[in-house]
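Peer 1: Coordinates for the following, if possible.
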Amino acid sequence: MDLDLQRRRRRAVLAGLTAAVLMGTAACGGSDDGGGGSADGLPKTIKLVSVNPTTGVVAFAGNAANQGYQLAIQEINDSDLLEGSQLELELVDTRSEPQTAAQEATTAIADSEVAAIFGSVSSNEAIAMSPLLQQRGLPVIYTQAGSDGVVVGDYTWRATPLMSSYYPILSRYVEEQGFSSLGVLYTSATPTLQEVGSETVPQMAEDLGIEITASIDIPATTQDYSAPISQVLESEPDAVVALLVGAANVTVMQQLRQAGYTGPVLGNSGASAGNLVPAGADGADMVWPVDFNFQQTAESSQAFVEAYRAEYGEDPLNYAAEAYDAAWFLARSIAAAGSADREAIKDAMVTQAEETFDGALGEGLSWEDGTIVVPGVVVRWTGEGEELLYEGTGEA
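Peer 2: So this is what the prediction gives:
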């Protein structure tokens, strides 16, 4: 009973604080109601759908995102943001299949009661969804899906910064470690990691004046990385970059150690979510940039962390933080529109995106071309947990 009371109390306090901050931010752009009029046009219930993988290869991200959406919607419904209207969230599983994602998007489009949706964390699924949603005029906010072809118009949004935009904050770590060369392994399983491996990392190396000794594009179907690891290590780099998806990070870390490599490994946010736990000591010293870590110091981030812990009894992952901010952005847009009409919500999203805001991902957040902009943080896996090394500043 005490835990339940504490959970409700924390949620209520955070909801009040967050609503006050976010409503105040929205009001800065003009009239007290954010330029969208009153909420008289809002129905009693506003239906939203999360179209996300809850089974399959990226289910760990889809499930975490859904928890972020659910927490935010509880707080929004407990607040006065929508003046008595309630958000209702339906969860559907894409099974990590682009065809299923497209089918679910089509189903949502056909349901006139659906005001907007939250799109898949998978780039491949998002690319299958976006043309349909843009053409038929259903607002969607994605998280994670970081490739081209996701944000294709003003109905499509992404509450995750492009990995290529914040990955270079690893430059500080590379310089501090005194690396003069990097060997790169990257998977073609996702467009995001392919871009970071083939373009972002080489550009970072060029900017730092260091050498790329080897760069190997690993086919998506690869399960044994020993051969490409041998090729990279034969080039004798000071450090290895390994850009893989989810559990594949465990395999590559174990095989790197088995091959005799003992140094740090530069990874990506796919190593988050506790994915390195099965690697044991072999996983230690993988370092990566990410848009959120539960240890970051922004007041709005820590308020989210406290509420998430109270609700779920665990630390939030970046996928949950992104979803939380996406839900609040959508709710502010609906409030500003004063309507559950899809076009009105779309127009309000465009206006809301002109304002900065504080959220789970940090303070002074903004939007650029439909995608959120976040400085990011750098973390290291110690073998037992994530250690926050430093936070980005937002400076170029």
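Peer 1: rest of the way, CA atoms for contacts and neighbours
Peer 2: Fine.
Peer 1: Could you measure from Val240 over to Val265?
Peer 2: Distance of Val240 to Val265, computed by Cα to Cα, to the nearest Å: 5 Å.
Peer 1: whoops, Pro43 was the one
Peer 2: According to Cα to Cα, Pro43 and Val265 sit 52 Å apart.
Peer 1: ok, the two, which is more surrounded?
Peer 2: Val265 (25 against 16; other Cα atoms under 10 Å).
Peer 1: what about the residue lying closest to the more buried one once chain neighbours are set aside, how many neighbours?
Peer 2: Nearest residue to Val265 in three dimensions, chain neighbours excluded: Met286, at 4.6 Å (Cα to Cα, 6 or more residues apart in numbering). By the criterion of other Cα under 10 Å, Met286 has 25 neighbours.
Peer 1: structure for this one too, so we can compare:
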Amino acid sequence: MSYSLKTAASALALLAALATTASAEPAKSIRIGLVTTLTGPPAVLGQHTRDGFQLAIKQLGGKIAGIPAEVLVVDDELKPEVGIQRVQQLIERDKVDAIVGIVFSNILMATARRMVDGQTVFIGTNAGPSPIAGTRCSPYLFSAAYQNDQNAEAMGRHATQKGYRKIVVVAPNYQAGKDVAAGFKREYKGEIVDEIFVPLTQPDFSSDLAKIVAAKADAAFVFMPGGLGVTFVKQWRQAGITLPMLSAHTIDETNLPALQDAAVGTSGVTNWSPALEVPASRSFVEAFTAEYKYTPANYAAHAYDAATWLNAAVTALKGEIADRTKLIDALRKAKFESVRGRFEIGPNQFPIQDYYLVAVKKREDGSFATEIESKIVEGLPDAYGKDCKMPF
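Peer 2: Sure, this is the predicted structure:
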């Protein structure tokens, strides 16, 4: 689905009308819709998202730019039709000033048009589908996370540097899975001997594991988010597979408590880890762990940054957010202390950032954590910014 010139022209005309009538006074309150997944095995990802955003709001005294903030948390249930309904309600019934969140790319693909048509600013905290970063980009759509391909591109570079000549790719059969596979293939210079795509809710991987072994590859590149990763990695270990597992979004702080020893020795790539030596990151991890009694993953870090980013933009506007064009411009220009250290956005409003190789280690106290082994790439832009043509 693409946005027509007629649609863009209509939006611009309506924006101009709104701008002439919008109040130049600071808002008395700010309502933010937080859309995330809180149902089923992926709920842990949504929990990190919700908790990261709400921690930032709490640290800001329950306010954005000194204005009382109300956060409306809604569950998309990992169902596109439910996501559409929830977003529509936030825009039309609840009159939110902005929407943040969305874990899964199929939900963002389904709801993006509603936010653009409703002229509601969105800051994504995980999902980064390629069409939204490219041909379907919009001034209303920002990302505080990444574009789906980017982690996989970094791992493709690493796999090439390691000298792996043959690799099998495994991913769920939905937008993010296809993007991740494409990102890996874009940077990996060896041979892809097989690509295995599975349903997003698959419980049994025995036949897929047999295919991986039969492929006779040097390593496997695996993308299995959340609970799917727990099931896959446990079955991988039970099958006794010794092939190196290179992962993206498969093993992190969301599922380490469930995987524990099964995760040790796996390599992954990320734009943020609790082990990152950045002052803002150390403070965030300490505060998050104290507040929620568990270690944050990058889902939480992205959401925390989204709140800090929004606060910086609204502060620059002195709370005058009724004119959406000014809010968009303020978000584009905003400077804030990111938990990642380096943070900037490209022409499609997706981050340009660093990516790291991490490995799961068992600490002396018996706990498990991802530890940074090296920086793979610095300041990586995504591959789709060149296809983005912003109407304003």
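Peer 1: TM value for the aligned chains?
Peer 2: Overlay of the two chains. TM-score (TM-score structural alignment, normalised by the length of the second structure): 0.80; 350 aligned residues with a Cα RMSD of 2.6 Å.
Peer 1: hmm, back to that, which residues sit in contact with the aligned residue in the second structure for the residue nearest to Val265 of the first structure?
Peer 2: Under the alignment (TM-score structural alignment), Met286 of the first structure maps onto Thr266 of the second structure. Thr266 of the second structure makes contact with Pro244, Met245, Leu246, Ser247, Ala359, Val360 under the criterion Cα atoms under 8 Å, 6 or more residues apart in numbering.
Peer 1: Ala56 of the second structure now?
Peer 2: The neighbours of Ala56 of the second structure, taking Cα under 8 Å, 6+ apart as the test, are Tyr304, Ala307, Thr308.
Peer 1: before we move on, what about Ile30 of the second structure?
Peer 2: Residues counted as contacts of Ile30 of the second structure (Cα under 8 Å, 6+ apart) are Ile64, Ile67, Pro68, Ala69, Glu70, Val96, Asp97.
Peer 1: Neighbour-wise, give me the winner out of those residues.
Peer 2: Ranked by neighbour count (other Cα under 10 Å), those have Ile64 at the top, with 25 neighbours.
Peer 1: where's that residue relative to Leu72 of the second structure, distance?
Peer 2: Distance, Ile64 of the second structure to Leu72 of the second structure, using Cα to Cα: 14 Å.
Peer 1: where's the residue nearest to the spatial centre of the second structure, which helix or strand?
Peer 2: Closest residue to the average C-alpha location of the second structure: Asn126 at 1.5 Å, with Cα atoms, centre = their mean. If you go by DSSP states H and E, Asn126 of the second structure is not part of any helix or strand.
Peer 1: May I ask you to confirm that Thr100 of the first structure is in contact with Thr106?
Peer 2: No - between Thr100 of the first structure and Thr106 there is no contact under Cα atoms under 8 Å: 9.8 Å.
Peer 1: So for the two, which residue has more residues nearby?
Peer 2: Using other Cα under 10 Å as the criterion, Thr100 of the first structure and Thr106 rank with Thr100 on top: 20 against 16.
Peer 1: What is the equivalent residue in the second structure for that one?
Peer 2: The alignment partner of Thr100 of the first structure in the second structure, by TM-score structural alignment, is Val82.
Peer 1: between the contacts of Ile30 of the second structure, which is nearest Ala287 of the second structure?
Peer 2: Closest approach to Ala287 of the second structure among the contacts of Ile30 of the second structure (Cα to Cα): Ile64, at 18.8 Å.
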